[in-house]
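Visitor: Here is the input, now give the coordinates:
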Amino acid sequence: MKDLKLFMRSFKFKRSKLDLSKIKKITIQSCKNGLGDAIIISGLPKILKKHGYHITILTLESNALIFKENPNIDEIICVGRTLSSSQIKKLKSLECDLFIDPNNKTSYSDWVFKMIRYIKPHHTLGMNYPKFFRIYDSIIDYKEYRSHISKRFIYILNKLNINLSEDQYHYDIYYPNEYDIEIKKFLSHLQNKLICIFNPFASSEKRSFSNNQIEKIIKICSTTPNLFTIIVGDMNKISSIPETKNVSVNKLEHFFYTVALIKYCDLVISVDTSIVHLANAYNKPLISVYSSEVDSINPKYENNYVYKPNYNNGIQIIAPGKTAKNLDIKVFNEQFVNLLNSIKSED
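Guide: Model prediction:
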C-alpha cells in the first residue's frame, strides 16, 4: 500500500529529456536527518557554482546552519516534515530547471514527492528509483554498495558533463568568524600542548561508547604528556563526565564552537560520523570507531564503507558485534599511540 501511494504521488504523464543547455537553476534536495549528511553534501554547491549554475538548497531547519554562510548557495529553503502554508507557497514560487535528489528511496520519499509536485521543476534527477515512480525524469543506476557516499555526487556531476574524480570532491564548511575568535582565545593558554577533541557519544546507543570505555580513554588521554583533551557532543550526555587536569568538557553549546575546535585541534577521536566528516573537512588526524550498520531500506549499502572517514589522515576501527561498546580499548590505545607518534614525527 505504501508503494501504491508513492506511485500515485509520483505519477506524471510525460517525462522530460535532460537538455543541459536549458539548465540554469538547480535545486538540491538535502533533507536527510543528520548534520553529517549536510556536511557531506556541502561540497556540491561550490562545484556547480563554478560551472555557472544558480543553486538552491532544500533542507531541514536543523541542518540549515551548515549552508547559511556558504557563498556558493544562492537560496536556502527550510522545510518541515509537515509542510506549512508559507513553505508550500515558497516551493510553488521557486524557479527550478533541475531538481537533484541524491538519495535512494527512503521512508520520507512521499514527502519529497510532495515537494517536487509543488516546485514543478523542468527536469528531475533521482538515484535508484524504479522507473514506475515517474516523478524522476532521469534515474542514475547507482550500485556502489561499498563506495563512500561522495561517489554519488561524482555520478551526478558526470550526468551534467562535469568530470571530477572522487579525491577532488571536498566538503566546504563556512561559519561566522566570531566562533574562531572565541575558540582561539579559549585555546591560547594551551599553545605548548597537543589538542585532542574527543566525541564519545553518537546519535544512537549502539554507536556510542560505554561509560567504562569513556573512563579508560580519558585516563589514556589525561596521562599522555603534553596532551589536552576536550570532550564534545550533546551537552545532556557529556556534562556528567568528570573533568581532570588535562581533560575538560566543552561547555560552549553552539555547533560552530565544535567546528572551530576541530579546525584548530591536532587530533580527533569520534564515534559520531558528523564529527568524522568535520575532521575530514579540515584534514585532521582521526581515530573513528564504527559499528557495522547497514542502510535500513537497502542493506546492501554498508555504512562502514558508505560513511567511512575517506581521507588519508582518518583511521577507522570497526568494533566487533555491531556496537562500539564491544571495542577492546587495547585496540584503541594501539592506534592512539601510533597516531601520536606520527603527529610528533611530523613536528
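
Visitor: From here on, just use CA atoms for contacts and neighbour counts.
Guide: OK.

Visitor: what ranges do the strands span in the chain?
Guide: Using DSSP state E, the strands of the chain run over 25-30, 54-60, 75-79, 98-100, 123-127, 138-140, 194-199, 227-231, 247-249, 267-270, 286-290, 314-318.

Visitor: of all these, which lies closest to Ser16?
Guide: Checking the strands of the chain against Ser16 by Cα to Cα gives strand 123-127 as the closest, at 6.1 Å.

Visitor: Could you give the separation of the closest one from the chain centroid?
Guide: Remark: strand 123-127 is offset 21 Å from the chain centroid, using Cα atoms, centre = their mean, to the nearest Å.

Visitor: which helices and strands sit right next to that strand?
Guide: Packing partners of strand 123-127 (3 or more Cα pairs under 8 Å, 6 or more residues apart in numbering; DSSP states H and E): strand 98-100, strand 138-140.

Visitor: most packed of the ones you listed?
Guide: Highest mean neighbour count among these (mean count of other Cα atoms under 10 Å): strand 98-100, with a mean of 23.

Visitor: Spell out the residue ranges of the helices in the stretch 51-200 of the chain.
Guide: 85-93, 109-119, 150-159, 177-187 (DSSP state H, counting those that start in this stretch).

Visitor: Out of the ones you listed, the one nearest Phe256 is which?
Guide: Using Cα to Cα, the helices of the stretch 51-200 of the chain put helix 177-187 closest to Phe256, at 6.4 Å.

Visitor: on contacts alone, who are the packing partners of that closest one?
Guide: So helix 177-187, by 3+ Cα pairs under 8 Å, 6+ apart, packs with helix 255-263.

Visitor: please give me the structure for this one as well, since I'd like to look at both together:
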Amino acid sequence: MSRITWEIKFIRKKIKLYISNLLNRIVMFSFPKRKEKFSPENIKSILIARNDKIGDMVVTTSLIKNLALAGYDVYVSSQQSSLEILKNNPYVKGTFSYNDYSYKDLFESIKKIRKFHFDLVIDTRPFYSFEMKKIIFCAFTNSTHLMGFNKSNVKSYNISIPYYNNDSHITNQLNKIYDYINIQNYDKSYDLYIAEDNKKYINEFITKYNIAKFVIINPFGGAKKRELSQWQMEYLVEILKKIKPDHTIVFIGEQNKLKNIDPNLGLKFQSNSILDVIALIKEASYVVTVDTSIVHITSAFGLPCLTIYSESILFEKTDDINLTMRKKWKEYYRNACNNLVDKSYLKKNKLLVELPYCYDQLWSPNNPNAKQIVFYKSFLSKVDNEEFSQRILSCIKIVLL
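Guide: A predicted model of the protein is given here:
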C-alpha cells in the first residue's frame, strides 16, 4: 500500500473515530455523577469489576484476598469463564456474571448488578485499555463510589487513580488501590484454591497413565498469533525428552485443538473445566507455555516455567510504510481514547502519554522460577526455526536442570 493510499485511509479512520468518540461523549454526559466524599472507614462492601479473561482474574486474586483480610465484603463481576477460578475462594462473598456480547446482554448485566448497592466499585481494567461497554457497566452499578484508573473526565468515577507506567508489571497498577483505602501491608502472591473433586480427578489421571513426574506443554494461546507451530511443538518435546527422560509429557489446551496433536508427542489431558487444569499444574514438575492464563496460574504456585511470548513488531524503527502507518494509527487511536476519558488529568499535568506496543513486561510471569523468551514476530508460529531452537535450548536448560 502506498503512502498516499495510507494517508487517505488514515483520514477516513480519523473521521470514524471522531464520530465514535463524539457519540461516546454524549453517552458519558448521561452517566450518573458521584459526588459523595470518599472515606475508607465508611466502606463495607466492595465489588471488583474485573469483566475480562482468566489470566486477568488470576493476577487479581491477591487484591481480593487483601481486601477481604482488611475486613471488606468482596464481590466480583466478570465473564463466566473467569469466575470459575473463584468457586473455591473463601475470600469472595459472591460473584456476578458479566456479558457484553450485545448491548442487550450488557443491560441485563447492569440490571442484575443494580439490585445491589455496593459502597465501592473498583474498575480494575488496565490503564491502556479502552472499552466503552465496560465503562458503561461500571458507571451504572448504583454504587456510592466508583474507583478506576485514568478516568478524570468520566464524572461517574469519583476516584480516578492516575497511572501510566509502561514498564512495570500489571500488578503494580492494582497495588495503587491500597493507597486509597489505607491498607499498609499486603500479600502480593496470587491466590488459587483447588477442590477435592478436582484433586481426585488429577490423581485418577496420574494413576491411569502410571505417571511419576511430568512436564506440561501448553501450545495454545487466546489468539492464533500466540500459538506454537507443529514443528515448534515437536522440537520442544524432543528437547524435553533429552533433558528429562524420566518425565512424561502432558499437553493441555482447548479440547478441539488438543485433538489435532500427534499422540506420539505426549499425553493429552482431557479437562472438564479450568479448575482441573489448575489442579494438574500444581502437581507438575515444570511448565512450558505460550502467553496465556497458564503463565499466571503457574506463577501462583511458583513452579519452574518457560514462557514463550510473541510481540508486535510495530514498535521497531522501519522503512516499511505499512508498519510505519499502522504504528502511527495505533498511537493516534490510543491518545484519542485516552483524551476522551482522562483529558482533565493529562491537560493539568501537560502529559503526552506513550502507550505500550509490547506487553511482555506488563504481563510477564511475575514468577522468580520462570524464564521468559520474547520473539518479536506478529505470529509465534512464523519465528525462524533456527532462532527458535537456539533460544529455547539456551533457556530450557536453565529452567529444567
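
Visitor: re the thing from before, how about CSV for the helices and strands packed on strand 123-127 of the first structure, with distance to Gln168 of the first structure added?
Guide: Converted to CSV, those look like this (distance: least, Cα to Cα, whole Å):
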stretch, distance to Gln168 of the first structure
strand 98-100, 20
strand 138-140, 21
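
Visitor: Pull the number of nearby residues for the residue mapped onto Leu125 of the first structure from the second structure.
Guide: Following TM-score structural alignment, the counterpart assigned to Leu125 of the first structure within the second structure is Met147. Neighbours of Met147 of the second structure under the rule other Cα atoms under 10 Å: 22.

Visitor: And Met147 of the second structure, how far from Leu47 of the second structure?
Guide: 10 Å (Cα to Cα, to the nearest Å).

Visitor: And Cys305 of the second structure, by the same measure?
Guide: Separation of Cys305 of the second structure from Leu47 of the second structure (Cα to Cα) stands at 33 Å.

Visitor: Neighbour count for the two, which is higher?
Guide: Leu47 (29 against 26).

Visitor: what's the matching residue for the more buried one over in the first structure?
Guide: If you follow Leu47 of the second structure across to the first structure using TM-score structural alignment, you land on Thr27.

Visitor: Would you mind confirming that that match is in contact with Cys96?
Guide: Yes - contact criterion Cα atoms under 8 Å: Thr27 of the first structure and Cys96 qualify, at 6.4 Å.

Visitor: residue closest to the middle of the second structure?
Guide: Nearest to the geometric centre of the second structure sits Asp56, at 3.5 Å (Cα atoms, centre = their mean).

Visitor: For the equivalent of that residue over in the first structure, give me its contacts.
Guide: In the first structure, the residue paired with Asp56 of the second structure is Asp37, using TM-score structural alignment. Asp37 of the first structure sits next to Ser30, Ser274 when contact means Cα atoms under 8 Å, 6 or more residues apart in numbering.

Visitor: thinking again about what came up before, give me the common contacts of Met147 and Leu47 of the second structure.
Guide: Here Met147 of the second structure and Leu47 have Leu120, Val121, Ile122 as joint contacts, going by Cα under 8 Å, 6+ apart.

Visitor: Please look at the first one and Ser45 and confirm they touch.
Guide: In this case it means Leu120 of the second structure. Yes - here Leu120 of the second structure reaches Ser45: they are 6.5 Å apart, a contact under Cα under 8 Å.

Visitor: And Asn182 of the second structure, what's its match in the first structure?
Guide: Using TM-score structural alignment, Asn182 of the second structure pairs with Asn161 in the first structure.

Visitor: Report how many residues lie close to that match.
Guide: Residues near Asn161 of the first structure, counting by other Cα under 10 Å: 10.

Visitor: same deal with the one 4 residues further on?
Guide: Other residues within reach of Ser165 of the first structure by the criterion other Cα under 10 Å amount to 11.

Visitor: Over to Asn256 of the second structure?
Guide: If we define neighbours as other Cα under 10 Å, then Asn256 of the second structure has 7 of them.

Visitor: swap in the one 3 residues further on?
Guide: A count of neighbours around Lys259 of the second structure, defined by other Cα under 10 Å, yields 12.

Visitor: In the first structure, what residue corresponds to it?
Guide: Checking TM-score structural alignment: Lys259 of the second structure goes with Ser239.

Visitor: Next up, the contacts around that match.
Guide: Counting by Cα under 8 Å, 6+ apart, Ser239 of the first structure touches Val249, Lys251.

Visitor: how far away is it from Ile318 of the first structure?
Guide: 27 Å.

Visitor: same check, this time on Ile297 of the first structure
Guide: If you go by Cα to Cα, the gap between Ile297 of the first structure and Ile318 of the first structure works out to 22 Å.

Visitor: neighbour-wise, which of these two wins?
Guide: Between Ile297 of the first structure and Ile318, counting by other Cα under 10 Å, Ile318 is the more crowded of the two (16 against 11).
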